[in-house]
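Chemist: got a predicted model here, sequence first, then my questions.
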Amino acid sequence: MRIMAFDYGTKRIGIAVTDPMQLIATSLTTIHPEEIWTFLTDYLREEKIETFVVGKPLQMDGTASQSAQHIVGFMRKLKKVYPSIPVVEVDERFTSKMATRVIAQSGAKRNKRQEKNLVDTVSATIILQTYMDSKTFL
């Protein structure tokens, strides 16, 4: 079974998944929030998901950021629509900056580095990898 992670935004949702053995986190896609439920329905017909991981936007002092209210609504609906799949939050501070740096280090051209879709999927991958790393120490 796979683990799926979301970098949730009001304009785009970056999505990443693990391989079935949960060894590697991979960028999957970026979609508009209105399309997420159709996307998940279709995806879950083909693949089994063990856990949903959602990036939790926090401020530097650890308090919830302004965008946190949108994530709470998204997580609530995830739990309602897919009650058998646990939903876990992971601190997503700095993931966008880290994603931009990773993309730059990969040798991508400047215009490619600034593509928000790419940044969102790489951010989701970092969120997923953070979660996977935390599980190995439990």
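Modeler: Looks like it came in fine.
Chemist: contacts, neighbours, all on C-alpha from now
Modeler: Will do.
Chemist: what ranges does the protein have for its helices?
Modeler: Secondary structure of the chain by DSSP state H: the helices cover 36-46, 68-81, 95-105, 110-113, 116-136.
Chemist: could you pull out the buried residues of the longest one?
Modeler: Within helix 116-136, the residues scored as buried using 16 or more other C-alpha atoms under 10 Å are 117-132.
Chemist: second structure for comparison follows:
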Amino acid sequence: MQEYARLVGIDVGKKRVGIAQTDLLKTIASPVGTFSPEEALSEIQKITENASVEKFVVGWPLSLKGEEGSATQMVNNFIKKLRHSFPNIDIAKVDERYTSNQARSLMIEAGVPQKKRREKGRVDRIAAAIILQNYLDSNS
């Protein structure tokens, strides 16, 4: 494990991709933003140019029963693009069930107004941070 390198969390959706990153000590995940799938790869490129990135942590959208489906195939296609564009960066898949609900709950706790909580992009980037923080917490 590289001492001073970031992890980048990615929440892939059909229309939007939420991106988060850790601090250099890999203790806290913070949302970066929400992008179209095409913009997401160029945003990830910018992140890798500005800091060393050790690993991509990608949300793996299993069904409530823990099964793979069409959503996992879509994410797998995105992972293939990541591997092609960044062959030297490891990729971890993390179960992302319930992260969108957790993101909404966090926004309620933080006092985010209901109108802003409905913004899908806001949920996606917070979900990416939750995916990444869950990975950090389970691997520390």
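Modeler: Cool, the structure landed. Note that the structure is predicted; figures quoted are calculated from it, not measured.
Chemist: tell me which of the helices of the first structure lies nearest to A25 of the first structure.
Modeler: Minimum separation from A25 of the first structure across the helices of the first structure (C-alpha to C-alpha) falls at helix 116-136, 5.8 Å.
Chemist: who does the closest one touch, helix- and strand-wise?
Modeler: If contacts are counted by 3 or more C-alpha pairs under 8 Å, 6 or more residues apart in numbering; DSSP states H and E, helix 116-136 of the first structure sits against strand 2-8, strand 13-18, strand 25-31, strand 49-56, strand 87-91, helix 95-105.
Chemist: how about 6 Å then?
Modeler: Contacts defined by 3 or more C-alpha pairs under 6 Å, 6 or more residues apart in numbering; DSSP states H and E place helix 116-136 of the first structure against strand 2-8, strand 13-18, strand 25-31, helix 95-105.
Chemist: how close does the second one sit to the second structure?
Modeler: Right, strand 13-18 of the first structure. Overlaying the second structure shows strand 13-18 of the first structure at a mean distance of 0.4 Å from the equivalent residues (mean C-alpha distance after the TM-score superposition for the first structure).
Chemist: next, format the helices of the first structure as TSV and append distance to I13 of the first structure.
Modeler: Below are these laid out as TSV (distance: least, C-alpha to C-alpha, whole Å):
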stretch	distance to I13 of the first structure
helix 36-46	8
helix 68-81	11
helix 95-105	13
helix 110-113	17
helix 116-136	7
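Chemist: of all the ones you listed, which lies closest to D19 of the first structure?
Modeler: Comparing the helices of the first structure by C-alpha to C-alpha, helix 116-136 comes nearest, at 11.6 Å.
Chemist: contact partners of the closest one?
Modeler: For helix 116-136 of the first structure, the surrounding residues in contact (C-alpha atoms under 6 Å, 6 or more residues apart in numbering) are 5-7, 14-16, 25-27, 29-30, 95-96, 99.
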